[in-house]
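Asker: Provided below are the primary sequence and the corresponding predicted coordinates.
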Amino acid sequence: MIKICFMMPRHMDTLLLVVDEGSFEAAAARLGVSPSAVSQRIKALEADVGRVVVRRTSPVGVTDAGEVLIQTARRMRLLESETDDRLRGRLGERPVSVGVNADSLGTWFRPVLTHVADVGGISLELNLEDEQHSLAMLRRGDCMGVVTAEAEPVAGCVVEELGSLHYWPVGAPDLADELQAARNVHGEDAWASLPLLVIGPHDRMTDGVLEPRGVTPRPGRRVSRIPSFEGLNDAVVAGLGWTLVPVASARPYVEAGTMVRLAEDVIEVPLYWQHWRLESDTLGVLTDAVHAAAALGLSS
C-alpha cells in the first residue's frame, strides 16, 4: 500500500515548485533553501510513495506517478484556499487554470470571462492548446479543467458534453479562383498544393476536408503557422492560405466578400468539458460558466 503524504505538505509544495520552475536550483531559490535540501525533500516523497516522481532532466520531467501527485497537490491547494476563506468569512483570491483552444476562446468561450469577472475573487489563467491535445495539461495537473475534443475521461476527472463547433473551409477570393482553376484541370487533387494556414503544430483540422476527397498534401506545400485566432482570420483575408474558421467568425467575412467558402463542407467538432472530480465552490462557478456559454455559442 502506497503511503500518501498528506501529512507532508512541504514535500508536495516542493514538488510543485520543482515542476513549475523547471529545476531544483530554481525551486531552491524560490524557497530560500539549498538545491540539496530540495533534492532531499523530493527523495523523501519518492521514498514514501515507492516510485520515482521526477526525472532529473533539464528542464525536469515528471513520471506518471509524479503527474498523479501534482494533480493531487494542486487540488489540495485549492481546497486549502477555499477552507481558509470560509473560516475567515471572506472571499480571497483563488487561482484557476483552464485549458482552452484558440477557436473556442475567440468565439463561444468569451462569456466565461465576463462571468468569472462578475463573481470576483478568481484569478483566471488560460492555457491555449489544441482541443485534440489539451488533456495532457489535465493529466499533469496544470489545469483544473479543459475544453477538449476527447470524450474519454482522464483518471480522477469528469467529462461533460458541451456541444459542437462548426467550421467552414475558407480562403481569400483570389485563392478561391486559383483553386477552381486548378480543379478544372486536376480535379480534387488541386487541394494538395493549396497554401495552408495552421494555428499551431498540432493543428490537423483541415484533414477533415482533404481525407474525404482522398487528397494527400504534396511535399513542399506552403504552410504558414499563425498562433492567433484573430491573426489567422487576417491571414486568410490577406490571401496567405486557406484554413477552417468557425462559422460564427467566418460568416461576416463571407458576407463582406473578403472570405470565400472553398467548399460546401461543414466540419463539426464535438467539444467536452473535462475537469477534476472535486467538490469545490471555485470549480463549480467555472463549470456553470462554461456550460452557460456553451449553451449560447455551440450547436447541440
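Answerer: Yes, it's here.

Asker: from here on, just use CA atoms for contacts and neighbour counts.
Answerer: Will do.

Asker: just the strands in the stretch 101-250 of the chain please.
Answerer: Along the stretch 101-250 of the chain, the stretches classed as strands by DSSP state E, counting those that start in this stretch are 122-128, 145-148, 157-171, 196-198, 223-225, 243-246.

Asker: residue contacts, the residue nearest to residue 286 when sequence neighbours are not counted?
Answerer: Using Cα to Cα, 6 or more residues apart in numbering and skipping the chain neighbours, the partner closest in space to residue 286 is residue 116 (7.2 Å). Neighbour list for residue 116: 122, 124, 285-286, 289 [criterion: Cα atoms under 8 Å, 6 or more residues apart in numbering].

Asker: assign a three-state SS to residue 265, would you?
Answerer: Judged by DSSP: H, G, I helix; E, B strand; the rest coil, the three-state class of residue 265 is coil.

Asker: residue 55 against residue 61, yeah?
Answerer: Yes - in this structure, residue 55 is within contact of residue 61 by Cα atoms under 8 Å, at 4.7 Å.

Asker: the two: which has the busier surroundings?
Answerer: residue 61 (16 against 12; other Cα atoms under 10 Å).

Asker: and the contacts of residue 116, which is closest to residue 209?
Answerer: Closest approach between those and residue 209, by Cα to Cα: residue 289, at 32.3 Å.

Asker: look up how far residue 8 lies from residue 199.
Answerer: Counting by Cα to Cα, to the nearest Å, the separation of residue 199 from residue 8 is 42 Å.

Asker: tell me which of the strands of the stretch 101-250 of the chain sits most buried.
Answerer: strand 145-148 (a mean of 28; mean count of other Cα atoms under 10 Å).

Asker: and that one, what does it pack against?
Answerer: If contacts are counted by 3 or more Cα pairs under 8 Å, 6 or more residues apart in numbering; DSSP states H and E, strand 145-148 sits against strand 94-100, helix 135-140, strand 267-276.

Asker: as JSON lines, those with distance to residue 259 and mean neighbour count would be great.
Answerer: Formatted as JSON lines, those follow (distance: least, Cα to Cα, whole Å; neighbours: other Cα atoms under 10 Å):
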{"stretch": "strand 94-100", "distance to residue 259": "26", "mean neighbour count": "20"}
{"stretch": "helix 135-140", "distance to residue 259": "33", "mean neighbour count": "21"}
{"stretch": "strand 267-276", "distance to residue 259": "17", "mean neighbour count": "22"}
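
Asker: pasting the second one now:
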Amino acid sequence: MNPVHLETLLAIVDEGSFEIAAAVLGVSPSAVSQRIKALEKETGRVLVRRTSPASATEAGQVLVQAARRMALLQAETRSRLQGRLERVPLSVAVNADSLATWFRPVLADVAGFEAATLRLHVEDEAHTLSLLRRGDVLGAITREATPVSGCDSTPLGIMRYRAVATPALRDAHTRGGVLDWATMPALRFGPNDALQDSDLEGRLDDSVRRHRAVSQIPSSEGFLEATRVGLGWSLIPELQAGPLLESGELALLDATVLQVPLHWQRWRLESELLERLTASVAAAASRLG
C-alpha cells in the first residue's frame, strides 16, 4: 500500500475532515479525496465515513492502526538517521480523574523526551479501550485487564473514590440520623459516567434513581468545584478529596470506598518512545498504591 495514502487516511481520522487534513498535509482537498479513493479502490472497501466529523469504517480502522504504527516508527527512524529532532506523535486515551491527579507527572516526563508530542483523548476509563481498538491511540488507561489483540496490559493500581458533599448539604438531607440519598442533589461527570450508579446499588432502586436532581459537570476541576460549593454530592477520587476533607469544606457521606482498578494497555511494538512513555505512566501510577 502507498504510505502516502495511509498517511492521508490517518490525517483525515485525526483532524475529522478532508479539508483540514488537506491543510495539515499541505495539499489540496481534491488531492486528499483522490488518495482516499485510490486506497479504497486498492482495498475494495469503503474506508472513510463522509460524515462530520469524518471517521473510519471498520475496514478503515484496520488501516488506521497500521498507519499510526508506521508513523511512529518512521518518525523515530528519521530522527536517528538524520541526527535531528523529528516530532513523534504519542496518542493516549486517559480518563479525566487520572489526568487531574496521578497522571500529571507524565506530562512533565514527555516534555523531556524532546522528540515527542502528546495528544490526549479524554474519555471515561470504561470506554478508553474502544479508542485503542480503533487505532485512535497507541496506549490507554482502562479498567480492562485483558489485553486487546496486539497489545500488552500492565496493572497500574486502584483508583479510590469517596462519596462527599458539603456539611450543609449533608445535614439538610439527613433525617433521623439517616441520609436521604433520594432527595439529595447529585453530580455526574457526563453521560458515560457510571461510577455514581455503581455506588448507589443497594441504596436506591432504579425507579427512584431516575427522578433524582442530577447536575452534569463535564470537567474534572469544575466537578470538584461544584461539589465544594454544594451543587450536589459526588464521588471524588481520594487524591482530590483529601485536602478539602481536611479543611472541613467537604465531608464524607459514609465509609464506603469505591475501588476502580486501572490498567495501561499499549501496542506491542518495538519503539523506544513507547517504552519510555510506558515507564513514565507506571512511575506516575505509583501514587495509586
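Answerer: Nice, I can see it. A quick note: this is a predicted structure, and the numbers were derived from the prediction, not measured.

Asker: scan the second structure for its longest helix.
Answerer: Ordering each helix of the second structure by length in residues (DSSP state H) puts helix 58-82 first.

Asker: which residues of the first structure does it align to?
Answerer: Per TM-score structural alignment, the counterpart of helix 58-82 of the second structure in the first structure is residues 64-88.

Asker: can you list contacts of that stretch?
Answerer: Counting by Cα under 8 Å, 6+ apart, 12-13, 15-16, 51-54, 91-92, 94-95, 138-142, 278, 280-282 sit against stretch 64-88 of the first structure.

Asker: what's the mean distance for it versus the second structure?
Answerer: Its matched residues in the second structure lie on average 0.9 Å from stretch 64-88 of the first structure after superposition (mean Cα distance after the TM-score superposition for the first structure).

Asker: quick one, which of the strands of the stretch 101-250 of the first structure is nearest to residue 206 of the first structure?
Answerer: Of all the strands of the stretch 101-250 of the first structure, strand 243-246 comes closest under Cα to Cα, at 6.4 Å.

Asker: which helices and strands does the closest one pack with?
Answerer: Using 3+ Cα pairs under 8 Å, 6+ apart: strand 243-246 of the first structure touches strand 157-171, strand 196-198.

Asker: and the shortest one, what does it pack against?
Answerer: Okay, so that is strand 196-198 of the first structure. Applying 3+ Cα pairs under 8 Å, 6+ apart, one finds that strand 196-198 of the first structure makes contact with strand 223-225, helix 229-238, strand 243-246.

Asker: which residues in the second structure does the last one align to?
Answerer: I take that to be strand 243-246 of the first structure. Per TM-score structural alignment, the counterpart of strand 243-246 of the first structure in the second structure is residues 234-237.

Asker: for that stretch, give me the average deviation versus the first structure.
Answerer: Stretch 234-237 of the second structure sits 0.8 Å off on average (mean Cα distance after the TM-score superposition for the first structure).

Asker: and that stretch, how far out from the chain middle?
Answerer: Chain-centre distance of stretch 234-237 of the second structure: 18 Å, with Cα atoms, centre = their mean, to the nearest Å.

Asker: before we move on, the earlier item: reformat the strands of the stretch 101-250 of the first structure as CSV; add distance to residue 110 of the first structure.
Answerer: Below are the strands of the stretch 101-250 of the first structure laid out as CSV (distance: least, Cα to Cα, whole Å):
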stretch, distance to residue 110 of the first structure
strand 122-128, 12
strand 145-148, 13
strand 157-171, 14
strand 196-198, 22
strand 223-225, 23
strand 243-246, 14
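
Asker: out of those, which gets nearest to residue 233 of the first structure?
Answerer: Among the strands of the stretch 101-250 of the first structure, strand 243-246 comes nearest to residue 233 of the first structure, with 7.6 Å by Cα to Cα.

Asker: residues making contact with that closest one?
Answerer: Strand 243-246 of the first structure is contacted by residues 103, 107, 165-171, 196-198, 205-206, 233, 236 when judged by Cα under 8 Å, 6+ apart.

Asker: kindly report the same for stretch 180-188 of the second structure.
Answerer: By Cα under 8 Å, 6+ apart, stretch 180-188 of the second structure touches 169-170, 173-174, 196, 203-204, 208-209, 212-218, 223, 227, 231-234.

Asker: just to revisit the earlier point, so which of the helices and strands packed on strand 243-246 of the first structure gets nearest residue 186 of the first structure?
Answerer: Residue 186 of the first structure lies closest to strand 196-198 among these, at 18.2 Å (Cα to Cα).

Asker: where does that closest one end up in the second structure?
Answerer: Per the alignment by TM-score structural alignment, strand 196-198 of the first structure matches residues 186-188 in the second structure.

Asker: check the offset of the matching stretch from the chain's centre.
Answerer: Worked out by Cα atoms, centre = their mean, stretch 186-188 of the second structure lies 20 Å from the chain centre.

Asker: re earlier: what comes up buried for the match of helix 58-82 of the second structure?
Answerer: For stretch 64-88 of the first structure, the neighbour count (16 or more other Cα atoms under 10 Å) marks 66-79, 81-82 as buried.

Asker: try stretch 37-57 of the second structure
Answerer: So for stretch 37-57 of the second structure, counting by 16+ other Cα under 10 Å, buried means 37, 39-40, 46-48, 54-57.

Asker: who's in contact with it?
Answerer: Contacts to stretch 37-57 of the second structure, defined as Cα under 8 Å, 6+ apart, come from residues 1-2, 5-6, 9, 12-13, 16-18, 36, 58-61, 64.

Asker: if we use 6 Å, what do you get?
Answerer: With contact meaning Cα atoms under 6 Å, 6 or more residues apart in numbering, stretch 37-57 of the second structure is reached by 13, 16-17, 59-60.
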